[in-house]
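In: kindly return the folded structure for what I paste below:
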Amino acid sequence: MASSRTGTTEWFNVSRRVLREALATGQTQCIYCHTPLNFENRRAPNGAQVDHVIPHSKGGSDHPSNLIVCCRTCNISKGNRAAPKKKTVLASKPLKTSRKW
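Out: The predicted structure is shown next:
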């Protein structure tokens, strides 16, 4: 019987290490929606889960440099899409234009 990739001992150890590092560095909020993370109950909507920045289905690895901690809701809604890129200041605000010379 085939098991899922995330059901392996290797994934369990890597994800546990990433969650421990997030706690040690003081990460208390989801990086996407800023909801307070619940590290005790990972199945809660705000439960802390390990997410791939570049999805495994798109060639991303299980290396800790490709993993982040986010809430369960954001992890499920993101699916196999890449992490959203941050907008720059110029992209978020239109430039002021004027016809006055």
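
In: please make it C-alpha for all contacts and neighbour counts, starting now.
Out: Fine.

In: those helices in the protein, which residues are they?
Out: 9-24, 72-78, 89-92 (DSSP state H).

In: what sits against the residue nearest to residue 81 when sequence neighbours are not counted?
Out: Leaving aside its chain neighbours, residue 81 sits nearest to residue 55 (6.6 Å; criterion: CA to CA, 6 or more residues apart in numbering). Listed by CA atoms under 8 Å, 6 or more residues apart in numbering, the contact set of residue 55 reads 61, 80-82.

In: related to what we said a few turns ago, quick one, which of the helices of the chain is nearest to residue 33?
Out: helix 72-78 (7.5 Å; CA to CA).

In: to compare against the first, here's another:
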Amino acid sequence: MFFGQFGLIKLNMEKRVLVLNMDHSPVAVVTVQKAFVLIFLEKASCLTYYESLTIRTVSMSYSYPAVVRLNEYKNIPFRGVLLNRVNLFRRDKGECQYCGSKKNLTIDHVIPKSKGGKTNWTNLITACNRCNVTKGDKTPEQSGMMLRSKPFKPSLAYFLAEYAERQAEEWLPFLTVKAY
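Out: As a prediction, this is how the structure comes out:
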């Protein structure tokens, strides 16, 4: 934001920029300001732009970057997706994995802890309170309840592709989605 002739003006810079490593693996999502710094310092190259957006200065107009690739490979230690309530609900699209309801959601162990079930990506699902109580301390097979989809461990690319489908279609060709 800055003060212009007509008062406070908000710059249109809310779109994010996908940063890829030299091998095209996703590294981060940054602001357009950070992307411009990477490009200006020749640490990154722009691979694609947002078609309808430009950034204008007094004397120049720049294309708005959508995806940039680092010019040197950076060894970034693998930091898988954090297993937490928010990410679990995002993976399951905010729906009960038994009936599809979007109300009164909880977390359910597919194989109950009392039967040796672990607290991990492949054993946790989103379930509505009604289905969770109905299933109780049984496996889905024992309770006669079918899962709508098999639980999996999502990758960073999975969540980035989900975001891209809603906010940044320009990213999609650069994201190969794998459910590890």
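
In: if we can go back for a sec, for residue 31 of structure 1, find the nearest of the helices of structure 1.
Out: helix 72-78 (9.2 Å).

In: and the helices of structure 1: which comes nearest residue 32 of structure 1?
Out: helix 72-78 (7.0 Å).

In: which two in the contacts of residue 55 of structure 1 are spaced the farthest apart?
Out: 61 and 81 (14.2 Å).

In: give me the buried subset of the contacts of residue 55 of structure 1.
Out: residue 80 (16 or more other CA atoms under 10 Å).

In: now the contacts of residue 55 of structure 1 as a markdown table including distance to residue 21 of structure 1?
Out: Output for these, formatted as a markdown table (distance: CA to CA, whole Å):
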| residue | distance to residue 21 of structure 1 |
| --- | --- |
| 61 | 18 |
| 80 | 24 |
| 81 | 24 |
| 82 | 22 |
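
In: hmm, back to that, aligned partner of the residue nearest to residue 81 of structure 1 in structure 2?
Out: Using TM-score structural alignment, the partner of residue 55 of structure 1 in structure 2 is residue 112.

In: how much space between its match and residue 118 of structure 2?
Out: In this view, residue 112 of structure 2 and residue 118 of structure 2 are 8 Å apart by CA to CA, to the nearest Å.

In: count the residues that sit near residue 30 of structure 2.
Out: 14 (other CA atoms under 10 Å).

In: nope, residue 143 of structure 2 is what I was after
Out: Residue 143 of structure 2: 12 neighbours (other CA under 10 Å).
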